[in-house]
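[1] The sequence and its predicted three-dimensional model are supplied below.
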Amino acid sequence: MKMKRVLFIGFGSLGLFVGIAGMCGWSGARVFRRIMNNELRVMNGDFKLFKWCISGVPVIGDIENLINGKTYYVLLQNNYELRATGGFMGSYAKISTERGIKEIKIQDIYVPDGQIAGHVEPPYPIQEAFRIGNWWLRDSNWDPDFASAAATVAWFLDQGGEPSADGVVAVNQLVVLQLLKVLGPIEVKDYGKTVTEQNFYSLAQTNAEWGWFPGSSGKRDFLGAVSKEMIEKVKKINLIGLINLIDLMNEQLRRKQVLVWMRDGQLETAIGRLGWGGRLEDEWDKNSDYMYIVESNLGANKANCCVTRLIDQEVSGGDEKVTVTWKNGGDYRHPLPPVFWGGDYRNYVRVVIPSSHNVKAVKMGDRVLRKAGPEDFATANSLRQSMTDDMYVVEPRGELQIIGFWVIVSVGEKVRAEIEYKSVRAGEYKILVKRQPGIEGFDYKLTVDDKVKVDEFVDQDIWIK
C-alpha cells in the first residue's frame, strides 16, 4: 500500500511537471509570435502564464522592459573577413520595440558612416592598413573585449544619426548558416532565388561586391530581402521548431558566435554571469595562466575563407613559449568573384596574457621584433603611412596585457610567430585558453614540463588543469 502511494505521488508529480512544462512551452510559443508581430498585450493570459514561467530567469525575466520602447542593433559580421569580435560589420539590423518588435530594418554600415562629422583618431594598425586618416563605424569593433567594442560601436551609431542603442548583439555568418539549417531553404521572391546554407555566402557576397560603391544598396537590399523572408518563416514556426531555434541560439551564445552587450548595468552584469558578454576576463580566476589570441584581417578581403592556425604552447618551470603557425590555403592572391573571395592575409594579431608575465621576445619566422617605444608614437596615428611590421606593442589592460604585431600570410604560404615570456607559476599548472569568435577553432598542443597535457582541436573556451 505504501509503495502504491509513493508511485502515485511520484507519477502524479511527474504528470504535473510535464503538464506545467507543456503549458509554459505553448504559452511561450504564442508570446513569441505576438512579440514578432508586435501584438503583445501584458494582460493577455498567455503572457501572464509565460511571465510566471520565466520569473527569476536572468535577463528574459524582465521581458516587459526588454521589448518596450527599446532600440537594439544586431551587427551582421562576416567572419571570412575576421575582426576582433568575429568579423567585418558589413551591415546591421536595427530593431525597434514597442510592446513587441515594431520594426526590423537592415542597413549598410556605410550609410551612418557617411553622416559622421569631425575627426576620430584611429588605432594605429587601422591607419597603417587603410591610410585614410580617420576611424569609422565599419572598423569600430576593434577592441578584443566585446563590452568595450560594443560601447564604441554604439557611440559611432549615435554619431551617425541612429537612435541611442539600448543593446548591441554581434552575430557571425556562421550562425546564419546554422539558422538556415533549422529553418530550411528561404525563398527570396524579390530576387527569384532560393537561399540555403550552401549558397548564402556566395549570393550575399555577389550582391555586396559586384558594382559596389559607398552608399550602394545591393548588399543591404539583398540581406534585407533574405531577413524579411526569414522573419516571416520564424513568425510561423511551431513549438518544436521554436525549441530547436532556442537550442541553436543557446549553443551559439555558449560558443560565443553570438555576443551581447546591454547599456543597462544590471542587465550587462547578468549577461556576464551567463557567459554571453565576451569580456576579456570572463571565467578567468586571475590566479591561473591565460591565453587568448585575437586576429584582425585588415586586408580588405575575405582571406579567412582559407586560413587555418595551429598553436603550440610549451611551459617549463617559469618559462613559456607560444608558437602560432598560420596557413593560407587560398588559390588566388587577389579576389576573383564569384569564384574566390580570399587573398593574402594581412593580419594584426593580439596575444592576451596575464600582466604578471614578462615578455622576453617576439619573433616572426627568423626575425626578432623590437618592442615599440614612445618614439614610435610621437606623431598622431592618423599620420602614419607605412606598416611597422618590425615591432610589437604591449598594451596594459588591468590584470592582463595585450601584445600586438603584424602577421602577413601570402596565398599558399605558412608563417610562424613565436612569443616567449617569463611567468609566475605556483603549484599545479592551470590555464584558460580562449577561442576567438568568428573562427570555428584551432589545433592546440600544450606541453608542461616535457609532458603533453593537451593535443586537440579547440572549438570553444577551455580550462586546462
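    Structure received. Numbers count the residues shown, from 1 in each chain.
[2] Could you use CA atoms for every contact and neighbour count after this?
    Will do.
[3] where does residue 7 land in three-state SS?
    Put simply, residue 7 is helix when judged by DSSP: H, G, I helix; E, B strand; the rest coil.
[4] helix/strand/coil for residue 121?
    Following three-state DSSP, residue 121 is assigned to coil.
[5] how deep is it tucked in, by neighbour count?
    Residue 121 has 14 neighbours, counted by other CA atoms under 10 Å.
[6] Look up how far residue 132 lies from it.
    11 Å (CA to CA, to the nearest Å).
[7] ok, now residue 391?
    22 Å.
[8] what about the two, which has more around it?
    The residue with more neighbours, out of residue 391 and residue 132, is residue 391; 19 against 15, by other CA under 10 Å.
[9] The more buried one reaches residue 363, doesn't it?
    No - taking CA atoms under 8 Å as the definition, residue 391 is not a contact partner of residue 363, at 9.5 Å.
[10] next, the one to line up against it:
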Amino acid sequence: MSDGRLPVQRRWIRWVIGAVVTLLILAIGWVAIRGISAVSEMQAVASSASQMRGFIADGELERAELVAPRVAQHAATAHDLTSDPIWRGFEFVPWLGANFTAVREVAEVADSVASDAVAPVLEIAGGIDLASFGFTGSKIDLAPLAEVEAPLAAASATLSAAETQAQQINADAALPPLADAVREMRDVVTEAATVVGALHGASVLLPPMLGADGPRTYVVAMQNNAELRSDGGIVGSLALMRAERGTISVVQQASTADFPPLTDPLPLSESTVALFAEGPGLYVQNITSIPDFTEAGAMLALRWEMQFGQKVDGVIAIDAVVAAHLLEATGDITFGPFTANSETILSILLSEVYATFPDPVEQDAVFAQAANELFAAALTRGDPQKLIAAFAVAAEENRIRIWSAHPEEETLLAASTLGGTLPVDGPRGPYVGVLLNDATGAKMDYYTEASISTAVGVCRGEPTTQVRVTWTNGAPADAEQTLPQYVTGNGIYGVHAGSVRTMIAIYGPEGANVRAVDRDGAEEGVQTTTLGTRSVVQHTVLLEPGESTTVTVSFTGTGAGDRLTRLQHTPTIGTPDTTRAEFTCE
C-alpha cells in the first residue's frame, strides 16, 4: 500500500528541475533588471555626449568639462552592469545572445572612450583653444601645439582602438531598438576618433609645415569638379603659398596656360598608364586623374619646379566645393562682375563664368581673381571657428589632398585621409571605390550625378561584394543650343554637344578578384588592371542629355562579402547618393 509519496529518485528530479527553473527565473530577472538599467545608462551617455559635443563645437570648453564626468560615470555604470558572469552566460543563448553581446560591447567602448580619451582631451583645454586651434586671421599660433601632442596622441590611440572595436559589433544581429543604439554609439565613436585624430595630426604636422623651423612654400592646385578627375576635378589654376612661423601668404599665381604640354611624358605608375594612358604625364590638367596623391602630388611639385625653377615643400589640392564651405566662414566675395556667397559660388565658378566669358583667357583671369579674393578673405576676415569647421567638413568629404616633400611628414600624411592614398583594408573592414574621370573634354559634369550602392552576401557558395554605379546626364535636352560651346566641348573631342563621356572605374577589396561585370544587365568590353593589390574595372560610357546607365561589378575572394565594407569615391559637386543595397545573386 502506497503512502502517497513519490519515490526518492523522482522527488530528487523534481527538486533539481525546480531549482533550475528557479535559478533560471532569477537569472532572467537579474539580466532583465540590469539590462534595462544598462540601456538607460547608455541613453544617458548618448545624451550627455551629444551635449558635450555641442559645447566643444561652440568653444565652451568649461561647460564641456562639467559634462564629461557624467559621461564617464554613466559609461562606467553601464559597463559594470553588463560584465558579470550571468550576463556573459546569456550571450550564448541562441537568437537572444547577440543582443546581450552588443550591449556589453557598446558599454565597454563607451567606458573606454569616456575614461581614456574624453578626459585627456578636455584636460588640455587650458593649453589651446580647440574651437579655433590657435587660428587668428592669416596666422596660426604654433607654440601650444607641441605641448598638447602627447595627450592628443594617447586620446587618438584610445579612440582608434575603440572605433575598431565598435565597428566589429554586429548591430544587424540585434533587435531593432538595440541595433539603433549600437549604430548611434558607433557613429559617435567614429566622429570622435576622426576629430581627435585630426587634431593630433595637426599638432604634429602644423608646426614644421607652417614654418616653425624656417619658411615653407606650397603649391595649391585648385580643381574644377565640372570636369571630373579621380581626386575631384581637372586642375584649373595654381598658386604658390608661403608659410613662416605660422603666418600664411599667397606669393604667386599661375594658370594651366603657364604649363604647356610636355613633349615626353613624365614617368607614371603602370596602373595610371593602364587607366589613363600617358595623359597625366603630359598635361598638368590631368595629373589629378592619378588616384594616389602620393604620385599626383609629387608630379605637381615637379611640374612647378620645371616651369618656374622653384623647389617647393609640398602640394595642396582642393576642389571648388571647398570654396563654398569657406564662404560660410568669410561671407561674400566679389570678383570680376560677380558677387558670390556660399550658395552661389559653385554655379558661378562652374557654369556662369563660361556663359559670361567665352574666351578661355578671360575665364582664367576671372578664376585667378576668385582665388585671390577667396584666399584673402580666409586669411584676413574669416571667423576662426567657422574656418576650422569648413576645413574639417571639406577634409571629411575628401576634398583636400596634401603631399609633403619631407619624407617624415609625408609618412604621417599618407596614413591619414588628407594624404589621398588608396585606402588600406584592415580590422575596420575592406574598402571598395569608384573613380570618375571626364572624357568629354568639356565642363559638362556640372550637370551629372551619381548614385552608388554596395551589397555583400554569398553567391554560389562564394562570399561576394557587389558595387553598382548609376551615372546620369542631367543636362537640358537643348544643351547644344543653350549651353556655351566651352561647356559642351562642341564636339571637339568627338562627343556630340550636350552628351557626356565618362570613364567609370570600380575597384574591389585588396586581394579580391572580379567575378562579373555588366552594364545595364549586358556584358561589354572593359579595361581591367590593378591598383596595388586591388582589381579595378573601367567602363567608358557615353550619355545623351537625360540618359542614365548602371554599371555593376561583383568581386569574390579575399575581403569580399564583408559586412563592414566601406566605400570611397571621387568627390563630385553634389554628394552621390550612397546606400547599402540588398544582396542578390545574379
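    That came in fine, so what should we check first? Everything numeric in this text was worked out from a predicted model, so none of it was measured.
[11] Provide the TM-score value for the superposition.
    Laid over one another, the chains give 0.72 as their TM-score (TM-score structural alignment, normalised by the length of structure 1), with 395 aligned residues with a CA RMSD of 3.7 Å.
[12] one step back: list the residues that are in contact with both of residue 391 and residue 363 of structure 1.
    Residues touching both residue 391 of structure 1 and residue 363 (CA atoms under 8 Å, 6 or more residues apart in numbering): residue 369.
[13] What helix or strand is the aligned residue in structure 2 for residue 153 of structure 1 located in?
    By TM-score structural alignment, residue 153 of structure 1 lines up with residue 300 in structure 2. Following DSSP states H and E, the helix or strand that holds residue 300 of structure 2 is helix 293-308.
[14] now the strands: where do they sit in the stretch 101-250 of structure 2?
    Assigned by DSSP state E, counting those that start in this stretch, the strands in the stretch 101-250 of structure 2 fall at 135-136, 139-140, 216-224, 234-244, 247-255.
[15] Now for residue 164 of structure 1, how many residues are close by?
    Residues contacting residue 164 of structure 1 under the criterion other CA under 10 Å number 16.
[16] Show me what secondary structure element comes after the helix holding residue 300 of structure 2.
    Next helix or strand after helix 293-308 of structure 2 toward the C-terminus (DSSP H and E): strand 314-319.
[17] by contact count, what packs against the next helix or strand after that next one?
    Next along the chain after strand 314-319 of structure 2, taking DSSP H and E as the criterion, comes helix 320-330. Contact analysis of helix 320-330 of structure 2 by 3 or more CA pairs under 8 Å, 6 or more residues apart in numbering; DSSP states H and E lists strand 216-224, helix 345-347, helix 360-380, helix 384-396 as its packing neighbours.
[18] start and end residues in structure 1 for helix 320-330 of structure 2, please.
    Using TM-score structural alignment, helix 320-330 of structure 2 lines up with residues 173-183 of structure 1.
[19] which residues sit against the matching stretch?
    Applying CA under 8 Å, 6+ apart, the contact partners of stretch 173-183 of structure 1 are 76-79, 186, 196-197, 200, 230, 233-234, 241, 244-245, 248, 252, 257-258, 438.
[20] just stretch 294-306 of structure 1 next, same as before
    Contacts with stretch 294-306 of structure 1, where a contact means CA under 8 Å, 6+ apart, come from 79-84, 126, 129-130, 144, 328-330, 335, 341-352, 436.
[21] same question, stretch 159-168 of structure 1
    Outside stretch 159-168 of structure 1, the residues that touch it by CA under 8 Å, 6+ apart are 70-75, 112-117, 150, 154, 157-158, 260-264.
[22] can you check stretch 414-432 of structure 1 too?
    284, 288-291, 317-328, 356-365, 407-409, 448, 461-465.
[23] before we move on, what about stretch 519-530 of structure 2?
    With CA under 8 Å, 6+ apart as the test, stretch 519-530 of structure 2 has contacts from 271, 274-275, 517-518, 535-540, 549-552.
[24] Keep only those of these that are in helices.
    Among the contacts of stretch 519-530 of structure 2, the members falling in helices (DSSP state H) are 271, 274, 275.
[25] hey, where'd the strands end up in the stretch 201-350 of structure 1?
    Using DSSP E, counting those that start in this stretch, strands in the stretch 201-350 of structure 1 cover 258-262, 289-297, 307-316, 319-328, 345-354.
[26] export those strands to JSON lines and tack on mean neighbour count?
    Formatted as JSON lines, the strands of the stretch 201-350 of structure 1 follow (neighbours: other CA atoms under 10 Å):
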{"stretch": "strand 258-262", "mean neighbour count": "25"}
{"stretch": "strand 289-297", "mean neighbour count": "22"}
{"stretch": "strand 307-316", "mean neighbour count": "18"}
{"stretch": "strand 319-328", "mean neighbour count": "19"}
{"stretch": "strand 345-354", "mean neighbour count": "22"}
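[27] Is residue 354 of structure 2 in contact with residue 361, as I believe?
    No - assessed by CA under 8 Å, residue 354 of structure 2 is found out of contact with residue 361, at 11.0 Å.
[28] Which residue in structure 1 aligns with residue 472 of structure 2?
    Aligned against structure 1 by TM-score structural alignment, residue 472 of structure 2 finds its counterpart in residue 327.
[29] Kindly apply the preceding question to residue 530 of structure 2 instead.
    Counting by TM-score structural alignment, residue 530 of structure 2 corresponds to residue 396 in structure 1.
[30] Now do the contacts for residue 319 of structure 2.
    Shown in contact with residue 319 of structure 2 (CA under 8 Å, 6+ apart): 222, 223, 224, 225, 232, 233, 399, 400.
[31] Equivalent analysis for residue 499 of structure 2, please.
    By CA under 8 Å, 6+ apart, the residues touching residue 499 of structure 2 are 440, 444, 473, 488, 542, 543, 544, 545.
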